[in-house]
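A.B. asks: The following comprises the amino acid sequence and a computationally predicted model.
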Amino acid sequence: MPGGEQITRWPLPPSNKIQNFSLWQLGSSLVIPAVGILSKLMADWLNTVTVHNREILIDALDNRPKGTPLITVCNHHSCLDDPMLWGILDWRHVLNSRIMRWTAAAHDICFTNDWHAQFFALGKTIPVIRGAGVYQRGMDFCLDRLNAGAWVHFFPEGKVNMAKNEFIRLKWGIGRLIAECKICPIVIPFWHLGMDSVLPNVEPYRPKIGQKVTIYIGNPIDFTIIRDKFSSEYKSAVKRRKVITDKIQEQLFQLKPVTERLHVERYQS
């Protein structure tokens, strides 16, 4: 593995057998609703969150064909982005551990000891090693979950972007997953603004209330045509990853100025 760094103690059951691990399922069915309740409290009661095009995400969660994977991607402005952003969902989503998202997180932040590792694993968080490339155990696990028809969320910038206007090229791991999914996934981008006021990126890192957040959900990105071209035009795995990631990056960053305008119109007019 690049850099020589490895995850010595893998905190999750084997992906292809995870539905059969009753003890893990029990733990997850407790952690996910508990965190979901806190997320709803933060989003619905303690702060003001305005969501545009929410129905796009809800429809994908409720009505996508069985077995079709769902990928969501967004910018990353605060360590509280996940889970608080999911407070915009309905109660039937946040309380159901089988419906709720899987997500990837840096192993050196969320998996620093056994207690943290178990909590985040039960919260459907997958450890990845930044700088270890697109072919690592965490990314393989994400692909397995997608092939099982699950929802996986990514912050493709790869880190919290504390400079809002800084351009961070998206990581190619998302490109690998979309390219290699057995079924073309539904990919929904969204942009949010104001989460770094709920949990500032400066010490003492304490959540605040009464803050204003805007979320703008974009239209699903259709990768059917691009995937159909793989065998004839985009033959190398590297080219496939780049083409897909570039398209996501273009679509995602187009949401930024729209979100900023809506935020100003809603809260500063």
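C.D. replies: Sure, I can see it.
A.B. asks: CA atoms for contacts and neighbours, from now on please.
C.D. replies: Noted.
A.B. asks: Tell me where the stretch 1-150 of the chain has helices.
C.D. replies: For the stretch 1-150 of the chain, applying DSSP state H, counting those that start in this stretch gives helices covering 22-40, 54-63, 81-84, 91-94, 107-110, 114-122, 137-147.
A.B. asks: okay, now residue 205: neighbour count?
C.D. replies: Residue 205 sits with 12 neighbouring residues when counted by other C-alpha atoms under 10 Å.
A.B. asks: doesn't it fall inside a strand?
C.D. replies: No: Residue 205 is assigned coil when assessed by DSSP: H, G, I helix; E, B strand; the rest coil, not a strand.
A.B. asks: I figured it was touching residue 199, is that so?
C.D. replies: Yes: if you go by C-alpha atoms under 8 Å, residue 205 and residue 199 touch, sitting 6.3 Å apart.
A.B. asks: Minimum distance to residue 264: which of the helices of the stretch 1-150 of the chain has it?
C.D. replies: Checking the helices of the stretch 1-150 of the chain against residue 264 by C-alpha to C-alpha gives helix 54-63 as the closest, at 19.0 Å.
A.B. asks: about what we covered before: tabulate the helices of the stretch 1-150 of the chain in JSON lines, adding columns for mean neighbour count.
C.D. replies: Shown next, in JSON lines, are these (neighbours: other C-alpha atoms under 10 Å):
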{"stretch": "helix 22-40", "mean neighbour count": "17"}
{"stretch": "helix 54-63", "mean neighbour count": "15"}
{"stretch": "helix 81-84", "mean neighbour count": "18"}
{"stretch": "helix 91-94", "mean neighbour count": "18"}
{"stretch": "helix 107-110", "mean neighbour count": "16"}
{"stretch": "helix 114-122", "mean neighbour count": "18"}
{"stretch": "helix 137-147", "mean neighbour count": "21"}
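A.B. asks: Next up, a structure to set beside the first:
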Amino acid sequence: MIYFISLSAIFLVMVFIGIFNQKVDWGHPVMNWLDGWNRFCCRWYHGLAIGKIKLPNGPLLLISNHYSGLDPFLLIAACDRPLRFLIAKEEYERPFLNKMFKLAGCIPVDRLGRVEAAFREALKNLKQGEVVALFPHGKIHLADEEFKPLKKGVFKLAALSKSDIHPFHIQGVSMQGTVVSSVFVPGRVKISPLKVYSAQEVQDPLIQHQLACELLGLPEEPQ
């Protein structure tokens, strides 16, 4: 009986934490509960200030540097709107996680094949007024690695949807460069908003280079 009562109490506490900390309506009760737990963990385990990013209404592209596997969870926890992430197809199709990715409205990208389907889906989401989030370096890329330009797809999406680009810089993540370890090692994370660029501005190659430097927290270097 004591064992049953203890399990019931733990279950109720877990339900309460998810419901109490949920800030965004994902359109599904399970995702709403997970939203609460994600915000709870990012705040108390990784030191992130929750709900500090107030995104405007309407379609927009959210981009950031990509230091670890924790990054998308941090951005979701910090924002006040659902984020529709572009993620690698092989990650999207992982057993047990695929259902969650679908409920979250993630968009799978076949990095080894044709990306047109993902591009069309992202454009559809933007035209419906959603926030599409992506890491424009294409994969985990640290500031001390060889400089890489941003993928051109983000600028094409901005042009076709006439959406502003809202960039952010993530810092303070432990175990940078890892996918799994960064999730379990506590840190002191800060997410800083950068200058917002219009769809027209980011068609300039000089602005694209400047944005790539800003995302990594680097001084602008000659191309």
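C.D. replies: Alright, I've got the coordinates. Computed from a predicted model, the values in this text were never measured in an experiment.
A.B. asks: Residue 190 of structure 1: which of the helices of the stretch 1-150 of structure 1 is closest?
C.D. replies: Closest among those, using C-alpha to C-alpha: helix 54-63, at 9.6 Å.
A.B. asks: For the closest one, which outside residues touch it?
C.D. replies: 70, 89, 99, 186, 188, 217, 218, 219, 220 (C-alpha atoms under 8 Å, 6 or more residues apart in numbering).
A.B. asks: And for stretch 100-109 of structure 2?
C.D. replies: So stretch 100-109 of structure 2 is contacted by 26, 28, 31, 83-89, 92, 115, 117-118, 121-122 (C-alpha under 8 Å, 6+ apart).
A.B. asks: again, but for stretch 36-45 of structure 1
C.D. replies: 49, 83, 84, 85, 86, 87, 88, 94, 95, 209.
A.B. asks: do stretch 83-97 of structure 1 as well
C.D. replies: 28-29, 32-44, 49, 51, 58, 99-100.
A.B. asks: try 6 Å
C.D. replies: With contact meaning C-alpha atoms under 6 Å, 6 or more residues apart in numbering, stretch 83-97 of structure 1 is reached by 29, 32, 33, 36, 39, 40, 43.
A.B. asks: contacting residues around the equivalent of residue 103 of structure 1 over in structure 2?
C.D. replies: In structure 2, residue 103 of structure 1 lines up with residue 85, judged by TM-score structural alignment. Each residue near residue 85 of structure 2 by C-alpha under 6 Å, 6+ apart is listed here: 106, 132, 133, 134.
A.B. asks: counterpart of residue 207 of structure 1 in structure 2?
C.D. replies: Residue 207 of structure 1 maps onto residue 184 in structure 2, by TM-score structural alignment.
A.B. asks: measure its match to residue 42 of structure 2 for me?
C.D. replies: 11 Å (C-alpha to C-alpha, to the nearest Å).
A.B. asks: swap in residue 181 of structure 2?
C.D. replies: According to C-alpha to C-alpha, residue 181 of structure 2 stands 14 Å off from residue 42 of structure 2.
A.B. asks: Give me the more crowded residue out of those two.
C.D. replies: It is residue 42, of residue 181 of structure 2 and residue 42, that has more neighbours when counted by other C-alpha under 10 Å, with 26 against 15.
A.B. asks: Is it correct that residue 258 of structure 1 falls within a helix?
C.D. replies: Yes: per three-state DSSP, residue 258 of structure 1 lies within a helix segment.
A.B. asks: Tell me who's in contact with the residue lying closest to it once chain neighbours are set aside.
C.D. replies: Nearest non-adjacent residue to residue 258 of structure 1, counting by C-alpha to C-alpha, 6 or more residues apart in numbering: residue 216, 7.7 Å away. Residue 216 of structure 1 is in contact with 52, 190, 191, 259, counting by C-alpha under 6 Å, 6+ apart.
A.B. asks: how about residue 216 of structure 1, what's its match in structure 2?
C.D. replies: Match for residue 216 of structure 1 (TM-score structural alignment): residue 192.
A.B. asks: and its match, which of the three is it?
C.D. replies: Relying on three-state DSSP, one would call residue 192 of structure 2 strand.
A.B. asks: if I look at it, how far off is residue 100 of structure 2?
C.D. replies: In terms of C-alpha to C-alpha, residue 192 of structure 2 sits 27 Å off from residue 100 of structure 2.
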